Each structure stands twice: as structure tokens, then as C-alpha cells.
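**Q** Quick one, structure for this:
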Amino acid sequence: MSHSIQDFIKLIAQLRHPKNGCPWDLKQNYESMIPCLIEETYEVVDAIQKKDIRNLREELGDLLLQVVFFSQLASEDNYFNFDDVLNDIAEKIIRRHPHVFSDATAGNEEEALARWNSIKALEKSKTQNQSILDEIPSAFPALMRAQKLQKQCSKIGFDWTEISPVFEKIEEELQEVKEEVNKNPQNKESIEEEIGDLFFATVNLSRHLKCNAEESLRKANHKFEQRFRKVEQKAKEMGKELTALSLIEMDVLWDEVKKEEKIAS
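**A** Here you go, the predicted structure:
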């Protein structure tokens, strides 16, 4: 059986029907659905990173469910409906791609992106924001938001033009973490602040090197997880639990895993 997007919209509306809908769905609101939206978004990302195309299909459906569900909530409140959402994004795509849908030109991806950003900036200027940072959502993951804050400030020249001061700033922030720990190791609030400054400086380095900070850390997490799982496996092959091994013994297994990775590559 084949379903259209309109069929799906009606299906979600039925879930929210006051008389014969689903009790769980009827209890939800904008705020309660935020965790679901975030979870489904990350599950899409996870499927892409694992190159799990079969699962990607399912996860994209789950993500679409979130979009339609939020649109249904808005429709019930007489704010907008899914058709409005669809029309808005379609018009935005057409408006920001004049090199595709009009007579403008873009010879490469850089020119296309520059045109998009130029049109976006013009549109945003009409909203009369109090700050150039207003459009960056506070709910972004911290690394992503740090990079976007820095990028936005860079657009008006608040940025280093060379890489050496960026490295120096990281060294400076690392030294301040050490000093704070040595001065008062119990002052968690001050230490946390200094570590935050170190993270922020490291994100700046990532941005200057044209790397995505969030993606870089995601890959580092994945690499660590894969290596640690292999360490666990090696310990099992030795007939031992990791808890029974010393840190030195675990480090030996870790180094073995790293060596095996180099040989395999």
C-alpha cells in the first residue's frame, strides 16, 4: 500500500483527535517533543556515519514524523500547518538559488554558497536583530554553537588572520587551566570556566583549519569507542576482565590495537 504525504498528515492528525486519538500523542506539546526531535535527528546522523542506508530510510521517516507532528500542533493552535512549512522552504530554496531558478550565475560551489549567504544576510537584516549573534540558536550543541559564533564574528573582521595567534591562545588557555588547578583544585566552578575557554580556543583552531569541530569530536569519540571495544575483546581472549588489569596492562593492549590499525591501513 502506498501513502502520500497528505495521507501521512491525516494519519498524524488522527493520532491527535480529541475523541479517538492516542492518549500518549494527545498529551504531547512543543516542549515535550523536543527530546524526540533531538533523538531522531542524531539517529539519522548515526545511520549516515555508519553508511547504514537501510536504516537511514527508516530514520528519515522518524524525522519526518517529528516535522509533521510539530506542524500538527501548530495547526491546532491556528499558527500554521504543514503546507505552510512546505511552501516556506520551497520559496526559500527558489529565492536563495537564483543561479538555478533565475538568470544569476554561480560557476562553482564557493560562488553558490556565497550567493546563498548574501541573500540570507539581506533577509536577516530586515528582521532588525539587536546583535549579529541573535540568529544562532542557543539550543545548538556547544561545539557547533561555538564555531558558529566565531564564524559570525569573523564576518565583520573580529578574527585572527593568521594561525599562529590561534595556537598561542590555546597554549595560554591550557596554562590558565593548569594554574587554576594548582591554585585551588576544589574550585570546580573556576576550573570549569577555564576548561570552557580552552574548548572555545580549540574550536577556533578547528575553524581556522577548515574543520568542523562537532564532527571532529564525533569522529574522535567513534575512534576511541572502537579501540576500547577491541581492548575489551583482547582482555576476554586472555581470559580476564578489564577490571582485573592494571592501567599499565590496559595501555599495553591499547598500544597493540593502535599498531594493528596502522598495519591494516
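**Q** Please make it C-alpha for all contacts and neighbour counts, starting now.
**A** Noted.
**Q** Helices of the stretch 101-250 of the chain, residue ranges please.
**A** 109-125, 142-154, 164-183, 188-208, 213-237, 247-264 (DSSP state H, counting those that start in this stretch).
**Q** residues near the residue lying closest to Cys22 once chain neighbours are set aside, how many?
**A** In this structure, Cys22 finds its nearest non-sequential neighbour in Leu15, 5.1 Å apart by C-alpha to C-alpha, 6 or more residues apart in numbering. Look at Leu15: counted by other C-alpha atoms under 10 Å, it has 17 neighbours.
**Q** With Arg16 instead?
**A** Arg16, neighbours per other C-alpha under 10 Å, totals 22.
**Q** Off-centre distance for stretch 226-241?
**A** Centre-to-centre, stretch 226-241 and its host chain are 31 Å apart (C-alpha atoms, centre = their mean, to the nearest Å).
**Q** what does that stretch rub up against?
**A** Leu242, Met250, Leu253, Trp254, Val257, Lys258 (C-alpha atoms under 8 Å, 6 or more residues apart in numbering).
**Q** measure the closest residue to the last one other than its chain neighbours to Leu253 for me?
**A** Going back to what we said before, that points to Lys258. Sequence neighbours aside, Arg227 is the residue nearest to Lys258 in space, at 7.6 Å (criterion: C-alpha to C-alpha, 6+ apart). To Leu253, Arg227 is 10 Å away according to C-alpha to C-alpha, to the nearest Å.
**Q** Was I right to think Gln150 contacts Asn204?
**A** Yes: taking contacts as C-alpha atoms under 8 Å, Gln150 lies within contact range of Asn204: 7.1 Å.
**Q** Between these two, which is the more surrounded one?
**A** Asn204 (26 against 17).
**Q** what about Met250, how many residues close to it?
**A** 19.
**Q** one more to line up against the first:
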Amino acid sequence: MSNASPADIMPLAHVMARLRDPDTGCPWDIEQDFASIAPYTIEEAYEVADAIERQDMAALRDELGDLLLQVAFHSRIAEQAGHFALQDVVDAITEKMIRRHPHVFGDPVLGDGVREDGHAQWEVIKAAERAEKDPDPSALAGVAIALPALLRAEKLQKRAARTGFDWPDTVGVIDKIAEELDEVREAESQDAREEEIGDLLFAVVNLARHLKVDPEVALRKANAKFDRRFRAMEQQAGDRFASLPLDAKEKLWRQVKSTEPLRK
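**A** Next up is the predicted model:
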């Protein structure tokens, strides 16, 4: 057990300083930069999500530590370049959370005398902060290009919806999906097929948003379901699975599917 206080993450900053020391540090850590470790940062975030999905608290503790290490790593690189340090990151996010929660840390009653919903306040304050930082006047400003495609599609749609540019109900969205599927069928070139499939996926994300379904979570669960069913097929067929004809594989798939509980 560390002697550090529960809120003290500075020992981690000291470890990173040692690892990045130009003379006595680790050669691999020394040669890294923001771009080279960014993929690891993204990977660690997904591993946190995976531990949560599996409800594995021991793994979650470890993965959160790995993710925190990424924050310390980026902060140390920035500190060595004269930009900011880990303490600055901690101070900035602490101040931001207080600033964006006036209903908790300040006066919850706004100018019109109505107690605002906390999330609505958050969005208003966040939009004002974004306007100060970014001169881009678009409602879509600030939606990071590097986000996973499904997540970025959802965020773009939510931003557009705030301006009133949205389907009034799911009927129009479902019709749009059917239209995009027809256009996929009609596409004649590879470039056209890529574009139309992109439009189809965008429309499916729109439907998920209207139904209050997280498309990233839904697809992750579909991936897990396919993984589970495919492995069950392989287990039933044994070494001969790959050589089975397609109709036999389809039969196995239906058998595996029929053993799972129905969802309503």
C-alpha cells in the first residue's frame, strides 16, 4: 500500500519524470511523443469499457490505472516541452467541473428564476466555453474528428437536432434507412458502394439515437453475441467445422441461437 494520500496522484508524476529522464530513464519511454502514445490512450479507454461490460472490478481498477498512466505520460511530455504539467491538468478539470455545475457548487437559480435541469445547464455552459475557445460559429464545432465513427455520427446528429434539423419521429428515419439500402443495391462502383454504406450506417445511428439506444454499445453487444454463437458452433462441430458445407453451418447457427433465451 502506497503512503500517498487518497487524493495524491503526484507520485505517479514523479515515476513518469524518472521514466522520461533523458539520462537515466527508460529508452522506450524517452523516445515517445504525443502521437506515438495516442493509440495506447485510446486502447486503454476501450479496455476500461470492456472491464465495465464484464463487471470485473479488479480488472476495472487495473485498467483505470493504465488509463491514468496515459494522462500522466501526456502531461510529462507536455511539461518537458514547457506547456503544462500533471498538476495543471488536475487543477483545470477540477475548476471546470465546479464551473459547469453551478446547481451544485453555486446558485442553481438562473436569470429567469427557474431551477434548470443540471444537464441542460452543463450544455449551455459548455457551449459558451466552446464559443470562447473556437471562432467556428457552426453548431457542429468542437465535435472531434478522431472520435470513433459511430460516436461522432451520433454527436453530429445531436448537435444538428438542437437547431431543429431532425426527424420528428422514427418513421422518417426508418424510411431513410430503406432508401439508403436501395442506394447501396444500386451502387455500381466501389467508391459509390463505400459512400452509400456510409450513408446507411449514418441513418442507422440516427434511428438508434431516436430510440435512445447507444449505437456503440449496441454494436459491441452484437459483436459479443456473434463471438459467443460462433464459438459454440465450432465447439459442437469440432475439427470438422471448417469443412462443413454452408447449409450445415447455417443449421448449427440456428441450433445455437435456439438455446439462448429470447429477449422481448
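**Q** where does Thr24 of the second structure land in three-state SS?
**A** coil (DSSP: H, G, I helix; E, B strand; the rest coil).
**Q** That one contacts Arg18, correct?
**A** Yes: under the criterion of C-alpha under 8 Å, Thr24 of the second structure makes contact with Arg18 at 7.4 Å.
**Q** Have a look at the two and say which one is more surrounded.
**A** Arg18 (16 against 10).
**Q** what do we get in the first structure for that one?
**A** Using TM-score structural alignment, the equivalent of Arg18 of the second structure in the first structure is Gln14.
**Q** so how far is Asp7 of the first structure from that match?
**A** Distance from Gln14 of the first structure to Asp7 of the first structure, by C-alpha to C-alpha: 11 Å.
**Q** pretty sure Leu198 of the first structure contacts Gln175?
**A** No: judged on C-alpha under 8 Å, Leu198 of the first structure makes no contact with Gln175 at a distance of 9.4 Å.
**Q** So for those two, which sits in the more crowded spot?
**A** Set Leu198 of the first structure next to Gln175 and count neighbours by other C-alpha under 10 Å: Leu198 wins out with 21 against 14.
**Q** Quick check: the gap between the nearest residue in space to that one that is not next to it in sequence and Val203 of the first structure.
**A** Spatial nearest neighbour of Leu198 of the first structure, chain neighbours left out: Glu173 (5.1 Å); criterion: C-alpha to C-alpha, 6+ apart. Per C-alpha to C-alpha, Glu173 of the first structure is found 12 Å from Val203 of the first structure.
**Q** neighbour-wise, which of the two wins?
**A** Val203 (26 against 20).
**Q** and the closest residue to Pro137 of the first structure other than its chain neighbours, what does it touch?
**A** The shortest distance from Pro137 of the first structure to any non-neighbouring residue, by C-alpha to C-alpha, 6+ apart, is to Arg145 (7.6 Å). Shown in contact with Arg145 of the first structure (C-alpha under 8 Å, 6+ apart): Ile136, Pro137, Ser138.
**Q** Map Arg145 of the first structure onto the second structure.
**A** By TM-score structural alignment, Arg145 of the first structure lines up with Arg152.
**Q** And for Ser102 of the first structure?
**A** Using TM-score structural alignment, Ser102 of the first structure pairs with Gly106 in the second structure.
**Q** What is the neighbour count of that match?
**A** Counted with other C-alpha under 10 Å, the neighbours of Gly106 of the second structure add up to 11.
**Q** Residue in the second structure paired with Lys188 of the first structure?
**A** So Lys188 of the first structure corresponds to Gln190, using TM-score structural alignment.
**Q** Could you tell me how far Val256 of the second structure is located from Glu234 of the second structure?
**A** 10 Å.
**Q** nope, Cys26 of the second structure is what I was after
**A** 44 Å.
**Q** Which residues outside stretch 49-56 of the first structure are in contact with it?
**A** Under C-alpha under 8 Å, 6+ apart, the answer for stretch 49-56 of the first structure is Val44, Ala47, Ile48.
**Q** which residues touch Gly21 of the first structure?
**A** Here Gly21 of the first structure is in contact with Gln14, Leu15 (C-alpha under 8 Å, 6+ apart).
**Q** From Ala208 of the second structure, how far out is Arg159 of the second structure?
**A** From Arg159 of the second structure across to Ala208 of the second structure, the span is 15 Å (C-alpha to C-alpha).
**Q** Equivalent analysis for Lys251 of the second structure, please.
**A** Taken as C-alpha to C-alpha, the span from Lys251 of the second structure to Ala208 of the second structure is 31 Å.
**Q** more crowded one of these two?
**A** Ala208 (18 against 12).
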